[in-house]
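Peer 1: Please find the sequence and the predicted model below.
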Amino acid sequence: MSNALRITPVEGRADLDAFVDLPWSIYADDPYWVPPLKAEVKALLNPRQNPWFGHGELQLFLARRGEEVVGRISAHIDHLWIERYPGQGHWGLFEAKDVEAAAALIAAAEDWLRAKGIGQAVGPFSLSIWDEPGLLIDGFEEKPMVMMGHHRPAYEGWVEAAGYTKVKDLHTFALDIRIDMIPVIDKLIQLGEKNPRIRIRDVDKSKFDEEAAIILDILNDAWSDNWGYIPLTDAEIAYAGKKLKPIIVEDLVKIAEVDGEAVAFMLTIPDINELIADLDGKLLPFGWAKLHWRLRRPITSRVRVPLMGVRKSHQKGRMATQLAFMMIEFTRRVCVDKYGINWGEFGWVLEDNQGMMSIAQLPGAGTNHTYRVYEKTL
């Protein structure tokens, strides 16, 4: 059989399995890659499971030489994104073994988008900005935390060679949470603790749906002006809640109230990658039992803050900063004193989100990963 490169759409179960399995050969010698659960990847791509398909359409592609799969990519359109960013489509889930496969895959994704009337390609997104956005361009020698991607260093050059330029950089910050706040921040926190108008509380998992609704309402308000923001649908909120509930630790998720109104939140989650790293992506025959047992007490050596927000009505002035640092400090105390957790990650944070970038510059913190989102006019 010819070894010429072939790009074909994914059709049927065997192709889908090949698409999902490819990273195991791409990252076979990479000690920093964490194998995802294959069932989770397939659920992401399944229209019967993932409510993203209620407003999105997707095509997957494989690159082959002979019988060997040498690359993959997705091309997709999010109609909620198009309402805010007309004419833009996406690609993602990109992996390739060489530059020839990379170029051909990107071209195939672009052709599919053009045929759908799309004039600008933006990516990578796998599948949406709420999943794993951006291409890792810095921070390859550290295992990614939960819900963050890991890529080969060569991909940056391959994507740029295809004519893509930067849209935004997204940063994550690692911090040694054993380090106390600097005096000026600590004083701000102490003043907040003495303020009878302010209450920082834990979430109550017995009222999970109610608490989730509060957090997502704040999120929708706080993030609505950010680049890339797309509101989650009711179905997506329910889906996300179902996935997050098993890993929610009540005293690691904070809601800030001012005069009895919930105005800010901070979601801190255990680094579930630690709990799945040795499962090699498989829940059968015994992986599901191991994971179920570990999730009974999902405390890990690292935690991540993927989401944080303050209502627009409270974003101006000192109180927004005060509430943010109070939630961070209260969570830090719980992590160190109760759970013995020493390391955390904050992000991702948009490079031009000055408020969050300043908050992320905590004592003992430093940028540990940078992810880049690219664009190209088709």
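Peer 2: Arrived safely.
Peer 1: switch to C-alpha atoms for all contacts and neighbour counts from now on
Peer 2: Will do.
Peer 1: Counting neighbours, what do you get for the closest residue to L216 other than its chain neighbours?
Peer 2: Spatial nearest neighbour of L216, chain neighbours left out: I237 (8.0 Å); criterion: CA to CA, 6 or more residues apart in numbering. Here the neighbour count serves as a burial measure; for I237 (other CA atoms under 10 Å) it reads 17.
Peer 1: can you list contacts of the helix or strand hosting I237?
Peer 2: With elements taken from DSSP states H and E, the one containing I237 is helix 234-244. By CA atoms under 8 Å, 6 or more residues apart in numbering, the list of residues contacting helix 234-244 from outside reads N50, P51, W52, D209, A212, L216.
Peer 1: and if we set it to 7 Å?
Peer 2: If you take CA atoms under 7 Å, 6 or more residues apart in numbering as the criterion, helix 234-244 is touched by P51, W52.
Peer 1: So which bits of that helix are buried?
Peer 2: In terms of neighbour count (16 or more other CA atoms under 10 Å), helix 234-244 has its buried residues at E236, I237, A238, A240, G241.
Peer 1: structure B:
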Amino acid sequence: MIVPVESRTDVRVFVDLPWSLYRQAPGWTPPHRSSDLRFHDPARGPFFTFGTAQSFLSRDGRRIRGRITAHVNHAYNTHHGTSVGGFGFLDAEPEESVVRPLVDAAEDWLRRQGCSDVWGPMEFCLYDRVGLQIEGFERPLPMSAAHHPPGLLAILEAAGYTKKSDATVFSIPAPQAPPPFVKSVVDRCRIPGIKVRFYRPRRLADEARVIREIADRAFSGNWLYFPFPPALMQFHAEEMATLAGPANVVFAEVGGNPVGAIVVIPDLGPLLRATSGRLIPWGLPEFFRQRRAPRELLVVVIAVVPEYHTLGVAAHLIDAMVRTGIQRHARRVCTTWVDEGNFPMVNAFRRFGGTVYARYRVLEKSLAPETQV
């Protein structure tokens, strides 16, 4: 039976379900439970300031067998002039009798909202976890990556979904010095007036605004892009304040104008796995240790405004970041998802020695009623 999530108790059941589904899965990294509870709370979650959503549970008596969220990102649709809906947080026993009713419930809700198409899975928007895992099931994932059982793709394809785009999570050996090709680009591309500076924690609001402005210009051509809403920026700024020190964020400026930024934070995946997603209180000592000397790192953003894409700004950012030494204790650096159409980033990560660690697929389907012949 499919039931809507309506009460606070329902939200807690919804958030806690992956623990019962994936506890034994070698690739699953638990999310930070407190953050997930906030994310799904309409009164506190940033998405609900610019979108609407309805979550559903699959109940079999007292047993919960699956979950899904249907959502409409009004900011995205307004920006692009579309009527697209999404589904996400699809975690379920990989059986058609469980997954199909969940997907049907999400589609029905989206039709009632006036949506003509559905994309998914994506956890609300571009700036969250995006895609259905299709490779890398046996590897422990970074904290930014979603885990799905292998059988879901076939079930969704049988329900009429087709590929829209693939994305890759790369794993890169942590460099102990700027790679030769980066140094070569930095030496060759002398940009008049370029200045590299580090994040200023005491000016968090200003620094977050700069990142937002750079990202809005850098990602405007991405098919999932929409202007960064203030509430979402505030949410991620608070996360950055918790995880990032001055060396974790590097800005490039030309003539005092920001033209690029890179954000690399500690990947708390190992700690989340060790604490089962509950950092407080027992995980706090290790959290502070990993923030000072992380064993794994996560590239959250590399963004360069379009007019400087081919002028070596990214190399300047990477060179400055590596020279800080934040990676000296790290074994590896992982990326968040990199869209297959982002050829410059795909090629750059491969030149760094990056290998495919996991792969994800965004699916699409028309919600228009089928015409009878």
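Peer 2: Looks like it came in fine. Just so we're clear, the structure is a prediction, and the values are computed from it rather than from any experiment.
Peer 1: Which helix or which strand is home to the counterpart of H76 of the first structure in the second structure?
Peer 2: Correspondence of H76 of the first structure to the second structure, assessed by TM-score structural alignment: H71. Per DSSP H and E: H71 of the second structure is located in strand 63-73.
Peer 1: mean deviation (superposed) between the helix holding I237 of the first structure and the second structure, please.
Peer 2: For helix 234-244 of the first structure, the mean distance to aligned residues of the second structure following superposition is 1.6 Å (mean CA distance after the TM-score superposition for the first structure).
Peer 1: what separates that helix from the chain centre, distance-wise?
Peer 2: Averaging C-alpha coordinates over helix 234-244 of the first structure and over its chain gives two centres that are 15 Å apart (CA atoms, centre = their mean, to the nearest Å).
Peer 1: Over which residues of the second structure does it lie when aligned?
Peer 2: Alignment of helix 234-244 of the first structure against the second structure: residues 230-240, by TM-score structural alignment.
Peer 1: wait, is I328 of the first structure part of a helix?
Peer 2: Yes: in this structure, I328 of the first structure lies within a helix as judged by DSSP: H, G, I helix; E, B strand; the rest coil.
Peer 1: Distance of the match of H76 of the first structure relative to V118 of the second structure?
Peer 2: Going from H71 of the second structure to V118 of the second structure by CA to CA, to the nearest Å gives 9 Å.
Peer 1: Who has more neighbours out of the two?
Peer 2: Each of H71 of the second structure and V118 has its neighbours counted (other CA under 10 Å); H71 has more, 28 against 24.
Peer 1: F50 is in contact with the more buried one, correct?
Peer 2: No: between H71 of the second structure and F50 there is no contact, the gap being 10.8 Å when judged by CA atoms under 7 Å.
Peer 1: tell me which element S171 of the second structure falls in.
Peer 2: With the criterion set as DSSP H and E, the secondary-structure element containing S171 of the second structure is strand 162-173.
Peer 1: Centre of the chain to that strand, how far?
Peer 2: For strand 162-173 of the second structure, the gap between its own C-alpha mean and the chain's C-alpha mean amounts to 12 Å (CA atoms, centre = their mean).
Peer 1: overlap in contacts of H71 and V118 of the second structure?
Peer 2: G85, G86.
Peer 1: Superposed on the first structure, what's the mean shift for the strand holding H71 of the second structure?
Peer 2: Superposed on the first structure, strand 63-73 of the second structure shows a mean distance of 0.8 Å to its aligned residues (mean CA distance after the TM-score superposition for the first structure).
Peer 1: The stretch 51-200 of the first structure: strands as residue ranges?
Peer 2: The residue ranges that make up the strands of the stretch 51-200 of the first structure, judged by DSSP state E, counting those that start in this stretch, are 56-65, 68-78, 88-96, 120-123, 125-126, 132-133, 135-138, 165-176, 198-202.
Peer 1: Quick one: closest of those to F346 of the first structure.
Peer 2: Go through the strands of the stretch 51-200 of the first structure one by one with CA to CA and the one that ends up closest to F346 of the first structure is strand 165-176, at 5.1 Å.
Peer 1: and the closest one, which stretch of the second structure?
Peer 2: In the comparison with the second structure, strand 165-176 of the first structure aligns to the range 162-173 (TM-score structural alignment).
Peer 1: That stretch vs the first structure, average distance?
Peer 2: Between stretch 162-173 of the second structure and the corresponding residues of the first structure, superposition yields a mean separation of 1.1 Å, by mean CA distance after the TM-score superposition for the first structure.
Peer 1: what comes up buried for that stretch?
Peer 2: Counting neighbours by 16+ other CA under 10 Å, the buried set in stretch 162-173 of the second structure is T162, D166, A167, T168, V169, F170, S171, I172, P173.
Peer 1: Relative to F39 of the second structure, how far out is the aligned partner of G54 of the first structure in the second structure?
Peer 2: When the second structure is aligned by TM-score structural alignment, the residue opposite G54 of the first structure is T49. When distance is defined by CA to CA, T49 of the second structure is 12 Å away from F39 of the second structure.
Peer 1: Also A154 of the second structure?
Peer 2: Distance, A154 of the second structure to F39 of the second structure, by CA to CA: 29 Å.
Peer 1: Which one's more surrounded, those two?
Peer 2: Just comparing A154 of the second structure and F39: by other CA under 10 Å the higher neighbour count belongs to F39, 18 against 12.
Peer 1: That one corresponds to which position in the first structure?
Peer 2: With TM-score structural alignment as the criterion, F39 of the second structure pairs with L44.
Peer 1: ok, that match - contacts?
Peer 2: For L44 of the first structure, the contacting residues are N50, by CA under 7 Å, 6+ apart.
Peer 1: Distance of it relative to A240 of the first structure?
Peer 2: On the measure of CA to CA, L44 of the first structure and A240 of the first structure end up 12 Å apart.
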